[in-house]
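# Sequence first, then the predicted structure, then my questions.
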Amino acid sequence: MLDILFVMIFGLSGRVLAKDTDTKGRFSSPVLDVTEKQLIIERNQTLQLNCRGRWELQWVLPSGVPKVYNGTQIEESSCGRKNNQYCSRLTLSPALAQHTGSYRCRYRQKQRKQASVYVYITDSQRPFVKVQSGTPDVVFMKKGEPLIFPCRVTNPNAKVSLVKEFPLTPLTPDYQTIIWNSRHGFTVRSPTFFYIGFFSCETIVNGVKYTNKFVTHRTVNNIMDVYLNTTGLVQTLQGHMLALNCTVTAEWNSRVSISWTYPGKANGSATITRRISRSKTNMLFFSILTIPRLSKSDRGLYKCHVTSGPSKRETNTTVIVYDQPFIRLKRRDGPVVQASAGQKSFRLTPKLKAFPAPEIIWLKDGMVAAERCSRYHVDGFSLVIRDVAEEDAGIYTILAGIQQYGLFQNLTITLVVNVKPEIGEKTVSSRQPGTVQRGSRQALRCTTYGVPPPHIQWLWHPCPQKGLS
């Protein structure tokens, strides 16, 4: 009796274990009703594929099948013994040559889990999947990557050759350097400069020659220079126009992408125009950002970002937007400043902030300073005095004006030129008496000059006694 009970329990647990394993293992990926890796059907036939899985399914079709195509039909249903599985049937009718490609069934939420089959839809009048309009397709050569001529065919048994057109050179696949694959085309593993030019894939069907033409383009990613039309801070007024030109210098065959970040980007306040020009040695790419009427919200940092393949560069500038024009003029060191006679140069520099840049005139004692003396010249808004002399002392006035807006301000500074004190006489007396009579009265004169007036102090040094020299 115990043996029978043990067998019943063991059998029951074995079935439960088998069920759990089955639930985890079966349909971990969707399953198609075809076991082959590829199917071959003829043009205008009906393609029907069935897919089953544990979760909701979706189909990924070749790029040649339009998203809206009346011949595509997908039917969803529940299936399995307990209707706990998902089934999907894809019907494509009529199937056309351009529909050749990989058909994939995958889970909607777990898209890496999928099943696929490659379907060739043969058409004797269309051996290549893509029919060209006459313009060659561009294929890009990238450093360190294989070169692919994507001349896919509708029949896996098609005989296709690769030909370089100038000079005319047939290229034979050796499956080491050049590889032919009916699903991808020709692959050149390590392309050299020989593969720059015009190429064609050719096949002959029923005596008719069909071609797919290509031109190779060698991409270059070297960005030589990036610069803006302004090198410093941009100051402007509200309501005025802003135009920033980002210029990129790159090598021939470069493909450059230019983008901007700026304060008003989210509002779409700017328009961006692009232009390309060529020189004998390089390419010039221009991106011009224009804001017709600036507002205060447009002030801030403007960045020009440039990418060419893995290469990246950027440059930037800061834009300040003022409400209205202004002049602010202040003294830097008080109303009186001092210099010393003999200095090589002296600079009078008040604190000035203004926009737009004002016109500056310096006066000395009411007359234009630069006209009074050749040693005076204006540098920016400073007055520079070279080889300072005593006569440079006086009252200096800076006049700052923005005439178009009727704004004017002036500021007066007094300059004192200090002169080193000097004694006029080479000796303290005009005569040199050897001896004078005791009790007599003598006069000693000391004449001095300096700015400020020097202080005179007399000192007496008694003569040494005889015999003590």
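Good, I have the coordinates. Residues are numbered from 1 along each chain as shown.
# contacts, neighbours, all on C-alpha from now
Fine.
# Confirm for me that Y107 is in contact with C51.
No: assessed by Cα atoms under 8 Å, Y107 is found out of contact with C51, at 10.4 Å.
# Can you check which helix is longest in the protein?
Counting by DSSP state H, the longest helix found in the chain is helix 2-25.
# If you count contacts, what does the helix or strand that it is followed by end up packed against?
Counting by DSSP states H and E, the element after helix 2-25 in chain order, helix or strand, is strand 31-32. Counting contacts by 3 or more Cα pairs under 8 Å, 6 or more residues apart in numbering; DSSP states H and E, strand 31-32 is packed against strand 47-53, strand 114-122.
# Deepest-packed of these, please.
Using mean count of other Cα atoms under 10 Å, the stretch among these with the largest mean neighbour count is strand 114-122, at a mean of 22.
# Check which element follows that one along the chain.
Using DSSP H and E, the first helix or strand after strand 114-122 is strand 137-141.
# What is that following strand packed up against?
Using 3+ Cα pairs under 8 Å, 6+ apart as the contact test, the elements touching strand 137-141 are strand 147-149, strand 208-218.
# ok so, going back, dump the helices and strands packed on strand 31-32 to JSON lines, plus distance to A250.
Shown next, in JSON lines, are the helices and strands packed on strand 31-32 (distance: least, Cα to Cα, whole Å):
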{"stretch": "strand 47-53", "distance to A250": "50"}
{"stretch": "strand 114-122", "distance to A250": "42"}
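# N157: which of those strands is closest?
strand 114-122 (10.2 Å; Cα to Cα).
# Which neighbouring elements make contact with the closest one?
strand 31-32, strand 38-42, strand 101-107.
# Kindly reformat those strands as TSV containing distance to I204.
Putting these into TSV (distance: least, Cα to Cα, whole Å) gives the following:
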stretch	distance to I204
strand 31-32	35
strand 38-42	18
strand 101-107	21
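# Structure two is appended below for comparative analysis:
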Amino acid sequence: MDKGRFQKPAATLSLTAGQTLELRCKGNKIEWSYPAYLDTFKDSRLSVKQHERYGQLTLANSTAADTGEFSCWGQLCQGYVCRRDETKTGSTYIFFTEKGELFVPSPSYFDVVYLNPDRQAVVPCRVTVLSAKVTLHREFPAKEIPANGTDIVYDVKRGFVYLQPHADHQGAVYCKAEAGGKSQISVKYQLLYVE
């Protein structure tokens, strides 16, 4: 990129894990959002700086776990009171591909997902490869659960979304991803129905 020039990134980007990511947003008061995982441990690989004319986010030694949405926006301030400038925002979802990791790593081997009849539920099977084919499976009785677009949809940024959960959806499930001739199974998720 030429010095002093900014280029808007695509809605999604695929980068190889291990690379250093640098994002810049024009403006003298820039705020950022990024995967919550990076905030959890006050990760020293992440650096956010405000320069005179732009904000800069740098992520060193990226990993598959860093996959997610990165956003920036300008702040409109009057005195000490600031608010988000909706006309000056930018975001991109970044897939950090890592050999042997088709799923964004989970901190546990087993997660619980609560199913409420009045709100969507998400089985967070997020992948690190945009082109991966992802399927949802019930553990017992063993069968694939179709994402039919009516009851269940797959959102590459969130996972499998149960649009209107009901008691029949309860049970243990897992996801399977396939890409580049390789396949991988996710952690297991226990779906519990609560009213």
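Looks like it came in fine. The structure presented is a predicted model; accordingly, all values stated were derived computationally and were not measured.
# before we move on, the earlier item: just tell me which of the helices and strands packed on strand 31-32 of structure 1 ends up closest to F186 of structure 1.
Using Cα to Cα, the nearest of those to F186 of structure 1 is strand 114-122, at 17.6 Å.
# now the closest one: how far from the chain's centre is it?
Centre-to-centre, strand 114-122 of structure 1 and its host chain are 42 Å apart (Cα atoms, centre = their mean, to the nearest Å).
# aligned partner of A177 of structure 2 in structure 1?
In structure 1, A177 of structure 2 lines up with T203, judged by TM-score structural alignment.
# quick one, what contacts its match?
Taking Cα atoms under 8 Å, 6 or more residues apart in numbering, we find T203 of structure 1 in contact with 127, 158-161, 209-211.
# got it, and I361 of structure 1?
368, 398-400.
# quick revisit: figure out how far the longest helix of structure 1 is from the centre of its chain.
On Cα atoms, centre = their mean, the centre of helix 2-25 of structure 1 falls 65 Å from the chain's centre.
# In the stretch 151-300 of structure 1, what residue spans correspond to strands?
Using DSSP state E, counting those that start in this stretch, the strands found in the stretch 151-300 of structure 1 span residues 161-164, 169-171, 178-181, 185-188, 198-205, 208-218, 223-228, 234-237, 242-250, 257-261, 271-278, 283-291, 300-308.
# Contacts for the shortest one next, please.
Identification of contacts with strand 169-171 of structure 1 by Cα under 8 Å, 6+ apart yields 161-164.
# who wins for most neighbours among the residues you listed?
The most neighbours of any of these, using other Cα atoms under 10 Å, belong to L162, which has 24 neighbours.
# center of structure 2 - which residue?
G68 (3.1 Å; Cα atoms, centre = their mean).
# what residue of structure 1 matches up with it?
Structural alignment (TM-score structural alignment) places G68 of structure 2 against G101 in structure 1.
# coming back round to it: tell me which of the helices and strands packed on strand 137-141 of structure 1 sits nearest to V139 of structure 1.
Ranking those by proximity to V139 of structure 1 (Cα to Cα) places strand 208-218 first, at 4.9 Å.
# Output the contacting helices and strands for the closest one.
strand 137-141, strand 198-205.
# Most tightly packed of those strands?
strand 198-205 (a mean of 19).
# quick one, it and strand 208-218 angle?
160 degrees (axes from the mean of the first three to the mean of the last three Cα atoms, to 10 degrees).
# chain center to strand 198-205 of structure 1: distance?
41 Å.
# between it and strand 137-141, how many degrees?
120 degrees.
# Tell me how many other residues surround the nearest residue to K176 of structure 2 once chain neighbours are set aside.
With Cα to Cα, 6 or more residues apart in numbering as the criterion, K176 of structure 2 has its nearest non-adjacent residue at 4.5 Å, and that residue is I185. I185 of structure 2 has 17 neighbours, counted by other Cα under 10 Å.
# With E101 of structure 2 instead?
19.
# residue in structure 1 matching it?
Checking TM-score structural alignment: E101 of structure 2 goes with R126.
# and the gap between the residue lying closest to its match once chain neighbours are set aside and Q111 of structure 1?
The shortest distance from R126 of structure 1 to any non-neighbouring residue, by Cα to Cα, 6+ apart, is to A97 (6.8 Å). Counting by Cα to Cα, to the nearest Å, the separation of A97 of structure 1 from Q111 of structure 1 is 27 Å.
# So for those two, which residue has more residues nearby?
A97 (26 against 12).
# you'd agree that one is up against S124?
No: counting by Cα under 8 Å, A97 of structure 1 does not reach S124; the two are 9.5 Å apart.
# what sits in contact with each of those two?
By Cα under 8 Å, 6+ apart, no residue touches both A97 of structure 1 and S124.
# got the contact list for the alignment partner in structure 2 of R52 of structure 1?
Taking TM-score structural alignment, R52 of structure 1 has K26 as its aligned residue in structure 2. Contacts here follow Cα under 8 Å, 6+ apart; on that basis K26 of structure 2 touches 6, 53-55.
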